[in-house]
Structures are given as C-alpha cells and as structure tokens.
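In: make a model of this:
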Amino acid sequence: MEQKKKALVCFSGGQDSTTCLYWALAHFDEVYAVSFVYGQKHSLEVEMAHKIADKAGVPFEVLDVSLMAQMTDNSLTNPAVVMDEEKPDNTYPNTFVPGRNMVFLTFAAIIAFQKGIQNLVTGVSQADFSGYPDCRDTFIRSLNVSLNLAMDYPFTIHTPLMWLDKEAVWALSDELGVFDLVRYETLTCYNGIPGDGCGRCPACKLRRKGLENYLSTKKKGRVQKV
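Out: A predicted model of the protein is given here:
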C-alpha cells in the first residue's frame, strides 16, 4: 500500500500562508499546520489562523518562540518602534525580524520529523517588495540541506509563492477556490486589522496593489471572452 504524502505548513493566517495551506491541501494527502507566537504585537493573527485551519479541516498547533522578541528590535514586536512605511535605501525596513523564517522552519522541521512528515511548506517569496534575506530562494535551499544533514532526514521545503508577485498570489487563491476566504478572513496587516487591513502599512499597500491588478486583469479577461 502506497504511503500517504504528508505536509506541514508554516501558517500565520495571512494571505500568503493561507494560499499555501490550500495549495498543500491540493497537493498532499494529509496536511498539518503550525503557527508561532514570537512576541508579535497582534496575537489576533494566531486566532484567525486557528479558525482557518479548523475550516479547512487541518490539525493545528501553536509554538511559543517569544524569546525572539527579547533578541531583536523591530516594529512588529516592539510597540515603541515606529513602523517604516517605505523601504529605506540600502537596508531592510524595520519590519524585518532577523532569523524569523530560519527559526520557524527549524522548529517546523522538528515537529515534522516527530510526525514522519517529509514536506514543509512556507509562503516566503523572493518577489516580495522588502527583499528580506530569509525569504530568498538561496536561503531556503541552504536551510533545506542543513535540516536534512542535522536530522539525517529527507525534508523538502516547498515554496509555491517564491516567484509570484501579489497579483499572481491572488490569482492562485482564486484558482484554489478560496479567493473570498483569503480576502476577508485572513490577517496580513501589520497594524492587526483583518481583511483589507488598514491600507497604510507596507503589507496592506502591497496586498491592495496586487488585488487591484488582479481584479483589473480578470475583468479584462472576461471582456475578451465575450
């Protein structure tokens, strides 16, 4: 009997990870989700992630890695830091949390190892405006090798959004049949406002621009088909 293919999704309840959750459901027999509490200002994202996982019928767990908030100084974990609304020249915006994806994927891999899961899924994207180093393909490939060596286990890290801009991510969510869920029931906003968010923070601006581009392209496509 063929062994079931299982995957563990690093899941924050935002646009990207929710799209990845449903991508995983379309590609694997069994899907699990893990969220992380890392001292972020808006814990609502974990609550929303739990609701989405329940709706999708996916087992969900939360890990506390809030020690990260004591080790870094950024606007996502420190209320005293005023968030950069634009990317500064020659550096990363202060929404960058050093080591976050490395920590998340490492702990996810430990959980996956214990559950006999070989596939890890994350919503990182090199096409993202910020250019965070831990969202790059080279980092993911390097970490994949390191995790395999560290645990002597054949992990594969899947990054279905790696080369997609936000317009293409919206298109993928629509293709997966979860466009409305992603639009209205996820939390991407850095200011902790669900759905379309505050409209001012970098995450909302990027999400909104991608949405407008996708809806415009989709409308034109419909016109051409008539």
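In: C-alpha from now on. contacts and neighbour counts both.
Out: Noted.
In: which strands or helices does the longest helix along the chain pack on?
Out: Longest helix in the chain, counting residues (DSSP state H): helix 202-225. Other elements packing on helix 202-225 under the criterion 3 or more C-alpha pairs under 8 Å, 6 or more residues apart in numbering; DSSP states H and E are helix 166-175.
In: compute the inter-axis angle for the helix it packs on and helix 202-225.
Out: For helix 166-175 against helix 202-225, the angle by axes from the mean of the first three to the mean of the last three C-alpha atoms, to 10 degrees is 60 degrees.
In: helix or strand right after helix 166-175?
Out: Using DSSP states H and E, the helix or strand that follows helix 166-175 in sequence is helix 179-185.
In: just the helices from this structure, written as ranges.
Out: Under DSSP H, the chain gives helices at 15-27, 44-56, 67-71, 100-115, 137-151, 166-175, 179-185, 202-225.
In: any idea how far Thr95 is from Ile140?
Out: 20 Å (C-alpha to C-alpha, to the nearest Å).
In: tally of neighbours for the nearest residue to Tyr38 once chain neighbours are set aside?
Out: Nearest non-adjacent residue to Tyr38, counting by C-alpha to C-alpha, 6 or more residues apart in numbering: Ser66, 3.8 Å away. Around Ser66 there are 14 other residues, counting by other C-alpha atoms under 10 Å.
In: second chain to compare with the first, below:
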Amino acid sequence: MSIVTLVSGGLDSTLVALLARDEGLEQYPLFVDYGQRAKDKELSACRAVLARLGLPEPKVAELSGFGSLIRSGLTDPTMRVLEDAFTPGRNLLFLLLASAYAVQRGADAVSIGLLHEDVSLFPDQTNAFLVQAEVMLSMSMGRKIRVIAPLAEFHKIDVVALAQEKGIVGTYSCHLGNDEACGACIACNEFKFEEA
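Out: You can find the predicted model right below:
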C-alpha cells in the first residue's frame, strides 16, 4: 500500500509519517502552505525531521491565498491565536489536496494526524468528519481513497510518549512561528494539559 502523509513539522504528523515508514508503506509526504503564520518554522522543521528519519522530502502545496481569504488566529496576526484558532475548511482542504496528490501518485490512502475525538475542538477533527470526508473524496476522485487517522485513539500524552520512544526530536508545533514556543496557542496548550 502507498499513502500520502500530511506533514506539518509538528509532533503528531511526524509520528504518523514514522508509523507509516515502520509499517513499510511507500509514502509521499505533503506539506500544505495555507497561509499559516508559522509556515517558515513548520516547513523548516518538517524538512529536517523527515530527513533525520530517512523519509522523503515533503512536496509543498503552495496555497497561501487560502489564509488571506479565510482568516483566523492561525493565519492573521491581527487576530487572537487561541480564541480565533478555528480555520473553516482547513482539514477538508488538506484532505482534498492529499487525495488529488494520491491519485496522481497512484497511492491508496491519505493520512492525517488527528487525535482522540474527545480532545477535538473543531467539527473537522471528529470521526464523523473523517468518515464523510472519505466518502466525498472517493466520489470526487473517481476511485476509492482511504482516509486514515492513525492517532485517532491517542491523547497528546500518548503521542509524546511514543514519539520519545521512537526518538523523534526537532519538531515544531507552535502556531505563532516564533523561535520560542509561545506557550499560549492551542498547539502549545496541548502539551500543558497533558502535563497537568
């Protein structure tokens, strides 16, 4: 089986790519530039960590105009990164791009690093969303495309533990894109909640 792995340079997506590698899957990593504030840091971390893990360099889908049009705290520095974090359509956009790329590469599936549903903050992070997305994507691609969320039963504490066990280092998960993690965005707060 071959798979398009959505990668962001963060811990979750890096673990998804490593798990696919460990299963012996041929994979095509895909990084989406959707106009996110942290793009430069994310992409730099993504390239470096995938190289360290012996994984292919990610292809980059350059769609920064999405973030100009669909504003949120993740794309617009004038908005609040925590309170205004929901970016409508973002995960569907990711899956649509990954599915189209999968068709081009002859891959069977796409994977996304969503965690356990009980920590989902937005409607496009749920199991119901993934099931419906798979139906719609398969229909729009003209063939079956599986949508896989290998971490769907994981909480962040589980991801951190498994990533440490597998030696993953050098990821970047802050939504602001600064050299030092802000400690206040959703990505940073996930680590705090799990430590509590």
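In: only the buried residues of the longest helix of the first structure, if you could.
Out: 202-208, 210-211, 214 (16 or more other C-alpha atoms under 10 Å).
In: quick one, that helix and helix 15-27 angle?
Out: Using the same axes, to 10 degrees: helix 202-225 of the first structure against helix 15-27 is 50 degrees.
In: list the contacts of helix 202-225 of the first structure.
Out: Identification of contacts with helix 202-225 of the first structure by C-alpha atoms under 8 Å, 6 or more residues apart in numbering yields 84-86, 129, 165-168, 170-171, 188-190, 196-199.
In: pull out the buried members of those residues.
Out: So, by 16+ other C-alpha under 10 Å, the buried ones in the contacts of helix 202-225 of the first structure are 165-168, 170-171, 188-190, 196-199.
In: mind telling me what Ile140 of the first structure corresponds to in the second structure?
Out: By TM-score structural alignment, Ile140 of the first structure lines up with Leu130 in the second structure.
In: hang on, that match packs against Pro150?
Out: No - counting by C-alpha atoms under 8 Å, Leu130 of the second structure does not reach Pro150; the two are 11.9 Å apart.
In: isn't Leu6 of the second structure up against Ser13?
Out: Yes - with contact defined as C-alpha under 8 Å, Leu6 of the second structure counts as touching Ser13 (6.6 Å).
In: shared neighbours of the two, which are they?
Out: 112-113.
In: dump the residue contacts of the equivalent of Asn101 of the first structure over in the second structure.
Out: Counting by TM-score structural alignment, Asn101 of the first structure corresponds to Asn91 in the second structure. By C-alpha under 8 Å, 6+ apart, Asn91 of the second structure lies in contact with 124-125.
In: which secondary structure elements does the longest strand out of those in the second structure sit against?
Out: The longest strand of the second structure (DSSP state E) is strand 26-33. The contact analysis (3+ C-alpha pairs under 8 Å, 6+ apart) places strand 26-33 of the second structure against strand 2-6, helix 11-22, strand 59-62.
In: apply 6 Å and report the result again.
Out: On a contact count with 3 or more C-alpha pairs under 6 Å, 6 or more residues apart in numbering; DSSP states H and E, strand 26-33 of the second structure meets strand 2-6, strand 59-62.
In: okay, Gln224 of the first structure and Ser142 of the first structure: tell me how far apart.
Out: Distance of Gln224 of the first structure to Ser142 of the first structure, computed by C-alpha to C-alpha: 44 Å.
In: need the contact partners of stretch 36-52 of the second structure.
Out: 8-9, 74-75, 171-172, 175-177 (C-alpha atoms under 6 Å, 6 or more residues apart in numbering).
In: give me the neighbour count for the residue lying closest to Ser120 of the second structure once chain neighbours are set aside.
Out: Of all residues not flanking Ser120 of the second structure in the chain, Thr126 sits nearest, at 6.5 Å (C-alpha to C-alpha, 6+ apart). Per other C-alpha under 10 Å, the neighbour tally for Thr126 of the second structure reads 18.
In: now Thr87 of the second structure
Out: The number of residues near Thr87 of the second structure, taken as other C-alpha under 10 Å, comes to 17.
In: same check on Asp12 of the second structure?
Out: Neighbourhood size, Asp12 of the second structure [other C-alpha under 10 Å]: 23.
In: could you check how far the equivalent of it over in the first structure is from Gly177 of the first structure?
Out: Alignment note: Asp12 of the second structure maps to Asp16 in the first structure; criterion TM-score structural alignment. Between Asp16 of the first structure and Gly177 of the first structure the distance is 15 Å, computed by C-alpha to C-alpha.
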